[in-house]
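> Got a predicted structure plus its sequence, pasted below:
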Amino acid sequence: MTAPVFVVLSQSGFEVAAGARTVLPGAEIHGLAHRITGADKDFSSTLDHLTALFLAGTPIIGVFASGILIRALGPVLSNKRAEPPVLALAEDGSAVVPLLGGHHGANGIARQLAAALGIEPAITTAGDLNFGVALDEPPDGWHLANPEDAKPYTAALIAGAKVQLDGEAPWLRGSRLPFSPDAGLTLRVTERAEPGSDTRLVYHPPVLAVGVGCERGASADEVIGLVRETLTEAGLAEGAVAALCSIDVKMDEPAIHAAAAALGVPVRFFGAARLEEEAPRLANPSDLVFREVGCHGVAEGAALAASGGTLLVPKRKSARATCAIGLAPAPLNPADIGARRGRLSIVGIGPGSDGWRTPEADQWLTAATDLVGYHLYLDLLGDLAAGKRRHGYELGAEEARCRVALDLAAEGRDVALVSSGDAGIYAMATLVFELVEREGRADWARLDIAVTPGISALQAAAARVGAPLGHDFCTISLSDLLTPWPVIERRIKAAAEGDFVIAVYNPVSRRRTEQLPAMKAVLLEHRPATTPVIIARNLGRPGEAITVTTLADLDAADVDMLTLVMIGSSETRALRRGDGGTWVYTPRGYAAKHLDDKAL
């Protein structure tokens, strides 16, 4: 389930939400603009914001009167089974009421909040009140095959009908349901695909482990088709599958991940040595497979290793894939099965302020178990870093940071490597891919590595002063730590001759003070001394300062490593504002086009 959002309209409501959110990992607080201080996000229209969250499937906790939620969401209510949880939490924390989605997470959230606040949740759903269990909300991993029958079934129970349990389910046996051996209602627990009815609810426990092997590059359709055919022909329910499993050399095989996604289950992997331990129990051991991957069976071995039980369905084959199914003696927890594929999210957080960090970056940071980066960048994350393992470093040590991030991800963790600005612009993304290629480590190569963009310093500086990047531009770093100065100098001359607007990264440092004056001298040979120059320091952070000067007056003494310098082209213009400031823009030739259009 997506992390919930507290929607607050008052500062007192914010204080209650700030305390309560600690029991809901990843929860955000959205506050009404100009009323709330400290919210993760602001909004201006309460009704519009509530509607947008609801339609996006986001669980909502409104810290205000329930009537506001009812008026806002009434017009968009349609499908009971598709609606996200919606709760009302009193501004003083004295009451919490699940309004929608009670059996789809709202009741559970209410119980968590109530426990944190020291109150009783106001749960009104009949099943919970009468029997201590929500029949249409089984525990994680369990599936109700016929949820459409849960309402009439519960109504019959409330009217006095008795129920019998066919199968093992401690969460049902431990409830207050009126059990009787000759009851007219049945709760059936089985891994088999069986029909239900309004007098028979069918539950599938997570006791099946699907083992899969395939050739490199096998199509997703083939693997998905084989898995589903195997389950169907054996009369087994997809809802009883706890995980799809394979050998670790297939950790980056798209078809295997696609098959797991089609079933809605996690993927888990085993090393060849662990799979070979199951060799005596294989129905179809293969010497060919052993020579290729080091074990006598992938599909059957994975099914047995994951289930810890019996081989229910021996290996079935398609043209390029194999599938087998294991049956566990008790419900499985995927967290206890094999290894998961680790993820390395390379996240650009922009200048660091919340408003300049993308929603995708926030999502990836929220999902991460570990954060790696320069101490300052991790500090800038604020509440997003709460509850996560921090691996902070001093400025520099870039390769050490990347190695630690890759190693943690190789352990199966969800790691976020944090960069300021855009992670792909003079930042960490390049080094990650360089290390993966240079080291040739299989465990790194199999990782799920992804990059999300951030607002770069050049974009931030340009936005603050107008539109200096309106025409062709380039970026040049003056740091000669990794790039020899003669190479940098050649690029400066090329940019000068090409008349590009130039964004200058790493313009000076304590030991490097000559490069910026040298660059200035080259540029003065190709563009006017009056060319606008932007000096932007601490962009998006406290102490931000933007100065517009000229190329002739550019002084390295006004610049440090927290500064980006942007030097205009010969066409760049400075436009004085009425408030004494300056807009800077680089025209694209619209004026000439306008004259041509008039001539026509």
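Cool, the structure landed. Numbering: from 1, shown residues only.
> Please count neighbours and contacts with C-alpha atoms only from this point.
Noted.
> and for the host helix or strand of residue 533, what are the contacting residues?
Assessed by DSSP states H and E, residue 533 sits inside strand 532-537. Residues outside strand 532-537 that contact it (C-alpha atoms under 8 Å, 6 or more residues apart in numbering): 461, 543-551, 554, 559, 562-568, 572-574, 584.
> how would you label the residue most central in space within the chain: helix, strand or coil?
Note on the chain: the residue nearest the mean C-alpha position is residue 364, at 3.3 Å, using C-alpha atoms, centre = their mean. Per DSSP: H, G, I helix; E, B strand; the rest coil, the secondary structure class of residue 364 is helix.
> residues in contact with the nearest residue to it once chain neighbours are set aside?
Leaving out its chain neighbours, the residue that sits closest to residue 364 by C-alpha to C-alpha, 6 or more residues apart in numbering is residue 345, at 6.8 Å. When contacts are counted by C-alpha under 8 Å, 6+ apart, residue 345 touches 364, 414, 415, 416, 417, 449, 450, 451, 452.
> another one to put next to it:
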Amino acid sequence: MTQTPAIIILSDAALPMARRIARATGGEVHGLNRRITEVVDRTFTEAGPHLARLFSERRPIVGLMAAGALIRLLAPHLSDKMSEPPVIAVSEDGSAVVPLLGGHHGANDLARAIAAQVGGFAAVTTAGDVKFGVALDAPPEGYVLANADAAKQVMADLVAGKPARLEGAAPWLENSGLPFAADADLVLRVSEAGDAAPEQGLLYHPRTLVLGIGCERGADGEEVIQLALDTLKAAGLSEQAVGLVASIDVKADEAAVHQVARYFGCPARFFDAATLEAETPRLKNPSDVVFAEVGCHGVAEGAALAAAGASGELVAEKRKSKRATCAIGRAAAPFKLETLPGGARGKLMVVGIGPGADGWRSPEVSAMVSASTDLVGYSLYLDLLGPLADGKTRHDFDLGKEEARVHRAMELAGEGKSVALVCSGDAGIYAMATLVFELLDKSEGAEGLSDAARRIEIAVSPGISALQAAAARAGAPLGHDFCTISLSDLLTPWEDIQRRVTAAGEGDFVIAFYNPVSKKRRTQLAWARDKLLTYRPASTPVILATNLGREGELIRVVPLGSLDVDEVDMLTVVVVGSSNSTTVKTGDGRTWVYTPRGYARKEGTAMTHITSGDAA
């Protein structure tokens, strides 16, 4: 199970138990919006479609509801037993934890983990688990079943009383309740070799092999993959026994190395030159040329040995292709994600959480925050994440510390952590995404980024901007051309801001003003109002949107000519309509603002209409 579990609740009564389960499993709480009054990670309007979507995404589902209801909702979507995600029904008091689907794909283990956390009983019913305490078609982490199609018959034979013969070593099999006999016809084989599966039995590959990879910058990924496959074949080893790809840390951002890891379905880890140099006595092919270039006598063999550990060994010495090298090490035990050696390539996720309401936060952003180890951001923005921030290491910053905030996030990622840099609205609109790339683009220096921070993986996920939120709350003011202008002159000269306001006025754009005022800055918005009044009527609608998506939300519509700067604060977005924007009232008394797509000039503007045939 690699995806985040979704804990489904239909009322506030189930929320305390759902949060306990979320903490225990790293899951998200999803609540039925019309019955949930408290903040949860995600909300949905109808249970059936939401569960169907999660099921199609192969997300583990934990429903705090009756098992029958959960079964009926998912029944139309059942098709392939082998690809079904875990589905578990939990009573609201946690006393019963019932894996309904995906028992051998993580549901049984997840049910046991939940039961242990909440003091309930895991009602596991699959035959192998009940009789032998093991699921042969779902080996534990670190093992791969090579011939899954044979598992059903083998398990049936064992349940019927036939014994098995164990070839190789695997503690999870040895410590099970399986009946073993030295002369049994059924074979459970555990081997890293690329041999065929037994005629009667199962073949398990322990993921004990590590591919040590060295390559030139920009090497072709397909070339490196083929080199790895050739090296495994020459050594008589199965590619399914590969549990790790390893290299030197300066290759942490090398695309080919990560392409190899994706091909073999395993993580990539990296070691510094000093660690690899310590493996020199065990190298088969030490190289002074390599030492002169990167500071160690071997990258491929050194990385394979460093990852395999002191009790591991080199089982295939370095092979070369045109632009890469590969060696294979063997660890004493299968690799597991929580105890992998070396350092991971860090990841920086720059996320826009929208104006603040959890319903306006995208599923991708929620997933990124859930996957992070560290959160970096302005304290208010981190607080707005609610339970989604639980269990994360917070790095809070005050307003005005934007560059320090981004620098810290990138350095944390450089340490191998998964970091969410949290922005309000959209991460790329007057937010931190720009600074990330600006810091990468700056020259190196004493205050610049470390080499490790420059090798991180970066992902930017969009959010609903304050402009979009204000427009949606007020109607459809962005129906025609629009622009955004920040009135803050902290980073932009006031002369440039004046020029942009003038140009937007002449172009008759709908304008969204960000940072309209501050405690010390009260004149810019008044200047912009007066300037725009020379291009559009005093009756032009202006939207003042404050605390969007948060407690205290306030939406007002005033005429441009009556715009009072004292009615605007730092948490207000000001949207000024074009000369064609107008208002309409509905039967409930609400005033809506819209800008029609068709353009008919209002009377009273100072602009001159020019047709395509007129001379400018």
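Thanks, I have it. Not measured: the values here are computed from a predicted model.
> so residue 351 of structure 2 is in which element?
strand 347-352.
> Superpose on structure 1 and give me the mean offset of that strand.
By mean C-alpha distance after the TM-score superposition for structure 1, the fitted strand 347-352 of structure 2 averages 0.6 Å away from its aligned residues in structure 1.
> whereabouts in structure 1 does that strand align?
Under TM-score structural alignment, strand 347-352 of structure 2 corresponds to residues 343-348 of structure 1.
> in the matching stretch, what counts as buried?
By 16 or more other C-alpha atoms under 10 Å, the buried positions in stretch 343-348 of structure 1 come out as 343, 344, 345, 346, 347, 348.
> hang on, isn't the second one packed against residue 414?
Yes - assessed by C-alpha atoms under 8 Å, residue 344 of structure 1 is found in contact with residue 414 at 6.2 Å.
> sorry, back to before: what's the PyMOL syntax to select whichever of the contacts of strand 532-537 of structure 1 are buried?
With 16+ other C-alpha under 10 Å as the criterion, this PyMOL line picks the buried residues out of those:
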select buried, resi 461+546+548+549+550+551+554+559+563+564+565+566+567+568+572+573+574+584
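> Now find how far off-centre the helix or strand containing residue 246 of structure 2 is within its chain.
In the assignment (DSSP H and E), residue 246 of structure 2 maps to strand 242-248. Computed by C-alpha atoms, centre = their mean, to the nearest Å, the separation of strand 242-248 of structure 2 from the middle of its chain amounts to 23 Å.
> Which secondary structure elements does it sit against?
Here strand 242-248 of structure 2 touches strand 209-215, helix 255-264, strand 268-271, helix 300-308, going by 3 or more C-alpha pairs under 8 Å, 6 or more residues apart in numbering; DSSP states H and E.
> Please identify the deepest-packed of these.
Among these, helix 300-308 has the highest mean neighbour count (mean count of other C-alpha atoms under 10 Å), at a mean of 32.
> That one to strand 209-215, inter-axis angle?
Taking axes from the mean of the first three to the mean of the last three C-alpha atoms, to 10 degrees, one finds that helix 300-308 of structure 2 is oriented at 140 degrees with respect to strand 209-215.
> Over in structure 1, find the residue span helix 300-308 of structure 2 aligns onto.
Residues 299-307 of structure 1 are where helix 300-308 of structure 2 lands, counting by TM-score structural alignment.
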